[in-house]
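# Model the following, please.
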Amino acid sequence: MSRVRIAHFCDSHPGRTDGVAISVETTVSLLRSAGHEVQVYQPAPLLRGRDEPCGVRSVPVPLRNIRVGVPRFSGMRPVPQIVHIHTPGPVGIGGLRYAKAHEIPVVMTWHTDLLAYSAHFMEIQVGAAHAAQRLGLGWTARDYLRLARPGTERRLQLVRLGQEFLDRTAVVIAPSEKTAASFAEFERVPPVWTVPTSVALAECPLGRSEVRRSLRIPDGVPVVLAVGRATREKDPQLLLASFARLLRHLPDARLVMLGVRQQRLTILRLARQAGVAHALRIVRPVPHSRMAAYYRAADVLAFASTTDTQGLVLLEAEQAGLPVVLADAALAGRPGEESPGRMSTAPDADSFAAALARVLTDPALHRAVAEAGRAAAESYSTQRYLDHLLAAYAFARAAQPAPAAPPIR
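Reported below is the predicted structural model:
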């Protein structure tokens, strides 16, 4: 494919340890390595944002690892051939508006299940109101009030807003079959390409024993690893309740929750209530370059969330040869496989704990799950992901009518 100019718009700031930021960083790196011209617009510090080539001035949200961008995209040079939207926040909305003004085809990756997240984060409703205003949707006061009412009214209003995003998009990228199926709720949907992000797990010199020593965990003890935020949408309560049941069968087991920045006191309180505080290790986010060592130090990855659209940690764990057990059957299908392959259970503590116990106590099953995961991860390379992404870009450009030539004066 010839060289393409792509502008990416993302509301997760660089270095943030979430799936969206990591996906954008991976995508941009692959595109640049392949010789394409890429601009990335993400929140930058308020006073330095204007000095960074693609930095969007932003302000931090107190007590949250989030920055709210104040975007202005009037003089982008050179003008991109594709606008790729990753988030529906102020930066993403600014990208949509820019694309419309310059008649540039839009590719949107549906990274986040905002309908599910709206039950946990008030900023989803605030962001929806801002998006409706910036897109000039002409909502009435009653429309905005619906966002404040939990339940059906809020959901219908968010679906209505999501439809506006889709109507402005040439191609929507779903990072999983689960996400692709979720578009059935909308009336009109552009072509959907299911393209999971492929990440390359960096090598790390730290060994299994070194990580375990840092966590005060003996070598022979079974370790359950959970990676990511511990906020409500990730269901840490299910994780802790399941681990409490696991301890009845494996009393020396340990649970490592890696990547916990917020809600640490809440997690400790829930752990004490579940009777597992003595067996819990809470670890703040670590550089991505050290993740492989933590996967090697564990015996199974427990994925309790049912709100994720892909779960990059699942692919990372499989690359490292760590068996995965998840409580979301909709994410059981591995990238590149036609049939579901991951070990999944119903999202209840008894089922989840039983599956974890089976993997930890059955060496043959442990080996089979690990080998299947590693084989699937190896078959879905970063080059395969890049090829699919570029094909989606080409499709979007072909589907978008060329802008009218300016009149000759």
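# all contacts plus neighbour counts: C-alpha atoms, from now on.
Noted.
# How many neighbouring residues does P62 have?
Look at P62: counted by other C-alpha atoms under 10 Å, it has 8 neighbours.
# Which secondary structure state does it sit in?
Following DSSP: H, G, I helix; E, B strand; the rest coil, P62 is assigned to coil.
# Tell me the spacing between it and Q262.
For P62, the distance to Q262 equals 12 Å [C-alpha to C-alpha, to the nearest Å].
# And for G92?
Following C-alpha to C-alpha, the distance that separates G92 from Q262 is 25 Å.
# One more: L147?
From L147 to Q262 the distance is 26 Å (C-alpha to C-alpha).
# one more to put side by side:
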Amino acid sequence: HEVYVFCPHYGREKPDPRVIRLPAVTFLFHRKSRVAFPIPLRARRILGELDAIHSHTPFSLGALALWAARRGRIPHVHTYHTLYVAYRHYLPPPLRPPRRTAEVISAAFCNRCDVVTVESTPVRDELLRYGVRVPIHVFPFGVNLRLFSRPIQHDLRADLALPDRAPILLYVGRLAPEKNVFFLLRMFREVALRRPDVLLVMIGGGPSAEDLVHEASRLGVARRVLFPGYIGHDRLVDYYRQADLFVFASKTETQGMVVLEAMAAGLPVVAIPEMGVKDIVRDRENALCAPEDEVRYAEAVLELLADASLRERLREGALRTARELSTEMSTRKLLAVFEQIRSR
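Take a look at the predicted model:
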């Protein structure tokens, strides 16, 4: 298969004939994001070579995908990655749409595509509630299992100067309100009261990073919580494999890829079973499911830390889940969707 990628220009990329980088500007309300200008001329040159279009955003590049699909009469598959209603707070109040407006905009874009794919059944149900009428296929994006079988090259404890015997709770993801990260800090305070040897490592960056540092200090757990910032994926894969538990509390995930990555590493997971995460976790089979209650979530963490046989059972279940949701599986399903719409 030959693939062309349309994406924003960031400034220092190596040229690639199959990567079409469009002029872009920094998104005013999220400085690390870039918004591309949907220039039809750049797409027109290759329209005759395309058998299908696969879009991943309804915004500027999504508009270009709609134009190209209509102009070239090319089947258009859209993957709905983000629950935009949960991200409206990034816009200032004068520009922030009501929830229903965000839902209507999402549905309007999806209904102009031929097929929509989503990573979980809760997201499918959400789109149906919005009013999406085109076919919706559900399959999660898989994890590359080969990355988790190579020898470990990066030592988590040495890199972050952590004590040898201290149990490590790991969080990976954006440090932002929609990820429910402040809940994790409050929960960790409950854990630390009973297990002062436990550490929490929160990997990632985001708009809440500085506030989280202050909150950890206010809660009295600053010495037990580390914020190493962004970590490259090769190093991150090794860190997953050396932590003791993975903790996750987001309720807005379309899938929760970091949960699946933790499972691929054989890392026991404690998570709130909401939205996309609900499709991945099975309580006491491949994870512990906990409510959004600091004390009860902390009790699940403490139970898992104290019970080696339960950790091993969840580790084995997590590895089975990861094998079922590999990149090979998701690629086969996506190709089947492309073949289906081409044969119409």
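# TM value for the aligned chains?
Superposed pair, TM-score by TM-score structural alignment, normalised by the length of structure 2: 0.89. Supporting alignment: 335 aligned residues with a C-alpha RMSD of 2.6 Å.
# just to revisit the earlier point, counting neighbours, go ahead and name the busier of L147 and Q262 of structure 1.
More crowded of L147 of structure 1 and Q262, by other C-alpha under 10 Å: L147, with 23 against 15.
# tell me, how many neighbours does the closest residue to that one other than its chain neighbours end up with?
With C-alpha to C-alpha, 6 or more residues apart in numbering as the criterion, L147 of structure 1 has its nearest non-adjacent residue at 4.6 Å, and that residue is R154. Neighbourhood size, R154 of structure 1 [other C-alpha under 10 Å]: 21.
# and R154 of structure 1, which of the three is it?
helix.
# Who are the contact partners of it?
R154 of structure 1 makes contact with R146, L147, A148, according to C-alpha atoms under 8 Å, 6 or more residues apart in numbering.
# can you tell me which residues contact the second one?
Yep, that's L147 of structure 1 we're talking about. Counting by C-alpha under 8 Å, 6+ apart, L147 of structure 1 has contacts Q125, A128, A129, E153, R154, R155, Q157, L158.
# How about the first one?
Under the criterion of C-alpha under 8 Å, 6+ apart, the neighbours of R146 of structure 1 are E153, R154, Q157.
# wait, which of those is closest to A101 of structure 1?
Q157 (25.6 Å; C-alpha to C-alpha).
# Give the aligned equivalent of that closest one in structure 2.
In structure 2, Q157 of structure 1 lines up with T101, judged by TM-score structural alignment.
# can you pull the buried residues of the host helix or strand of its match?
For T101 of structure 2, the host element (DSSP states H and E) is helix 99-110. For helix 99-110 of structure 2, the neighbour count (16 or more other C-alpha atoms under 10 Å) marks A102, E103, S106, A107, A108, F109, C110 as buried.
# Distance check, the second one against Y130 of structure 2.
Yep, that's E103 of structure 2 we're talking about. In terms of C-alpha to C-alpha, E103 of structure 2 sits 6 Å off from Y130 of structure 2.
# For the two, list the residues in contact with both.
Counting by C-alpha under 8 Å, 6+ apart, nothing touches both E103 of structure 2 and Y130.
# what comes up buried for stretch 221-241 of structure 2?
221-222, 224-227, 229, 236-241.
# can you redo the residues you listed as JSON lines with distance to R12 of structure 2 and secondary structure?
Conversion of the buried residues of stretch 221-241 of structure 2 to JSON lines gives the following (distance: C-alpha to C-alpha, whole Å; DSSP: H, G, I helix; E, B strand; the rest coil):
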{"residue": "V221", "distance to R12 of structure 2": "40", "secondary structure": "coil"}
{"residue": "A222", "distance to R12 of structure 2": "37", "secondary structure": "helix"}
{"residue": "R224", "distance to R12 of structure 2": "38", "secondary structure": "helix"}
{"residue": "V225", "distance to R12 of structure 2": "35", "secondary structure": "strand"}
{"residue": "L226", "distance to R12 of structure 2": "31", "secondary structure": "strand"}
{"residue": "F227", "distance to R12 of structure 2": "28", "secondary structure": "strand"}
{"residue": "G229", "distance to R12 of structure 2": "22", "secondary structure": "strand"}
{"residue": "L236", "distance to R12 of structure 2": "24", "secondary structure": "helix"}
{"residue": "V237", "distance to R12 of structure 2": "26", "secondary structure": "helix"}
{"residue": "D238", "distance to R12 of structure 2": "28", "secondary structure": "helix"}
{"residue": "Y239", "distance to R12 of structure 2": "28", "secondary structure": "helix"}
{"residue": "Y240", "distance to R12 of structure 2": "30", "secondary structure": "helix"}
{"residue": "R241", "distance to R12 of structure 2": "32", "secondary structure": "helix"}
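# Fine, thanks again, bye for now.
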